[in-house]
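Colleague: model this:
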Amino acid sequence: MWLHVLVFILTFLFMEFMAWFSHKYIMHGFLWSLHADHHKKDHDSWFERNDAFFIIYAVISIGFFLLWQYQILEIGLTIGIGIFAYGVAYFIVHDIFIHQRFKLFKNANNVYSRAVRRGHKMHHKHIGKENGECFGMLMVPFKYFKK
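Modeller: Here you go, the predicted structure:
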């Protein structure tokens, strides 16, 4: 059981690295065409092409569930749940808290929430794919905690 708890925690933490890596090198790289609409203020729809990245990570998570179900990887379920849990946290922080796709958590005003919003605001300051900063989500650079 402790192995599964450890694997879940490590998977969740690894997903923060994957969010940073894929955001910096994939979303702002060769798949900019899917991510570009997220940096525009006006959208034609509530959905963005950028939402495809949720589907990509959901498929990866489901893949680990299947590896477990077919007894190929014993900790596949734990890894799949870790990826899923990070996806839920990312959705709550990024889509609900920061971008207010649902009008919840509007009054959150603690040190961490201000740092997350500040870091993401600095990221969106850059409209194009170049010169970006603050590509992570849950772990915010210390400089955004100041002020």
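Colleague: from here on, contacts and neighbour counts on C-alpha atoms
Modeller: Fine.
Colleague: For the spatially most central residue of the chain, which non-adjacent residue is closest in space?
Modeller: For the chain, Tyr90 is the residue whose C-alpha lies nearest the centre (Cα atoms, centre = their mean; 4.2 Å). Distance criterion Cα to Cα, 6 or more residues apart in numbering; nearest residue to Tyr90, sequence neighbours excluded, is Met137 at 7.1 Å.
Colleague: so who does the one you found touch?
Modeller: Glu16, Ala19, Trp20, Tyr90, Val93, His94, Val116, His120 (Cα atoms under 8 Å, 6 or more residues apart in numbering).
Colleague: Those residues in helices, which ones?
Modeller: Glu16, Ala19, Trp20, Tyr90, Val116, His120 (DSSP state H).
Colleague: Provide the count of other residues in contact range of the second one.
Modeller: As a burial measure, Ala19 scores 20 neighbours (other Cα atoms under 10 Å).
Colleague: How about Arg114?
Modeller: By other Cα under 10 Å, the residues close to Arg114 number 17.
Colleague: what does the one helix or strand it maps to rub up against?
Modeller: Arg114 belongs to helix 111-124 when assigned by DSSP states H and E. Contacts to helix 111-124, defined as Cα under 8 Å, 6+ apart, come from residues 39, 98, 132-135, 137-138, 140-141, 144-146.
Colleague: One more sequence to fold, the one below, so I can look at both together:
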Amino acid sequence: MSFVIWIGTTVATFLIMEGVTWCTHKYIMHGFGWYLHEDHHQPGYPHVFEKNDAFFVVFAIPSILLFYFGIRPEINYLFFIGLGILFYGIAYFLIHDVLIHRRFNWFKNTNSQYLKGLRKAHKIHHKHLDKPDGECFGMLFVPFKYFKKKQ
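Modeller: Here you go, the predicted model:
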């Protein structure tokens, strides 16, 4: 397998993960997985960890399995799919938990219109405290209206 195919597989998986995340967020987290996700929608949730954090473990399992089977008997495309999932997980953590929810004191003074737009879209998502009627289920790609500067 060539280097270009490895990189392409990793990047394609990273991009596809946005669709997987959107579907998972809308149909699982706001569906039968609401029990784990509900505390995430409660304002001022006082704990360091939320039940919602269990989803990080759940989403890490496919990546770990793909790494395992992607090096047996030699490195193959499964490894690079797992790598794309891992990179998306890192991006999700940095954007969602660090930038948007400020669970860590990093990136507080960003002037990036893109990052501000992501934060604005997620705030709109969180204005719905209940399971139904949600919007903006994506994480890296949200509607363009959230990136416009206020006139």
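Colleague: Tell me the one among the ones in helices among the contacts of Met137 of structure 1 nearest to Asp44 of structure 1.
Modeller: Taking Cα to Cα as the measure, Asp44 of structure 1 lies nearest His120 of those, at 22.1 Å.
Colleague: which position in structure 2 aligns with that closest one?
Modeller: When structure 2 is aligned by TM-score structural alignment, His120 of structure 1 is paired with His122.
Colleague: got it, and Val93 of structure 1?
Modeller: Match for Val93 of structure 1 (TM-score structural alignment): Ile95.
Colleague: on that earlier part again, from the ones in helices among the contacts of Met137 of structure 1, which single one is nearest Phe47 of structure 1?
Modeller: Nearest to Phe47 of structure 1 among these, counting by Cα to Cα, is Tyr90 at 16.2 Å.
Colleague: for structure 2, what spans make up the helices?
Modeller: Assigned by DSSP H, structure 2 shows helices spanning 3-23, 34-37, 54-69, 77-92, 113-126.
Colleague: Compare those and give me the one nearest Pro46 of structure 2.
Modeller: Judging the helices of structure 2 by Cα to Cα, what sits closest to Pro46 of structure 2 is helix 34-37, at 15.0 Å.
Colleague: How many residues are close by the aligned residue in structure 1 for His30 of structure 2?
Modeller: Here His30 of structure 2 is matched to His28 in structure 1, going by TM-score structural alignment. His28 of structure 1: 21 surrounding residues under other Cα under 10 Å.
Colleague: How much space separates His28 of structure 1 from Gly132 of structure 1?
Modeller: His28 of structure 1 sits 8 Å away from Gly132 of structure 1, going by Cα to Cα, to the nearest Å.
Colleague: Cys136 of structure 2: neighbour count?
Modeller: Number of residues near Cys136 of structure 2 (other Cα under 10 Å) recorded here: 19.
Colleague: Structure 1: which residue goes with that one?
Modeller: Aligned by TM-score structural alignment, Cys136 of structure 2 pairs with Cys134 of structure 1.
Colleague: okay but its match is in contact with Lys143, surely?
Modeller: No - Cys134 of structure 1 is not in contact with Lys143 according to Cα atoms under 8 Å; the separation is 10.5 Å.
Colleague: who touches both of the two?
Modeller: Any residue near both Cys134 of structure 1 and Lys143 by Cα under 8 Å, 6+ apart counts here, and not one turns up.
Colleague: Counterpart of Phe14 of structure 1 over in structure 2?
Modeller: Matched across to structure 2, Phe14 of structure 1 falls on Ile16, judged by TM-score structural alignment.
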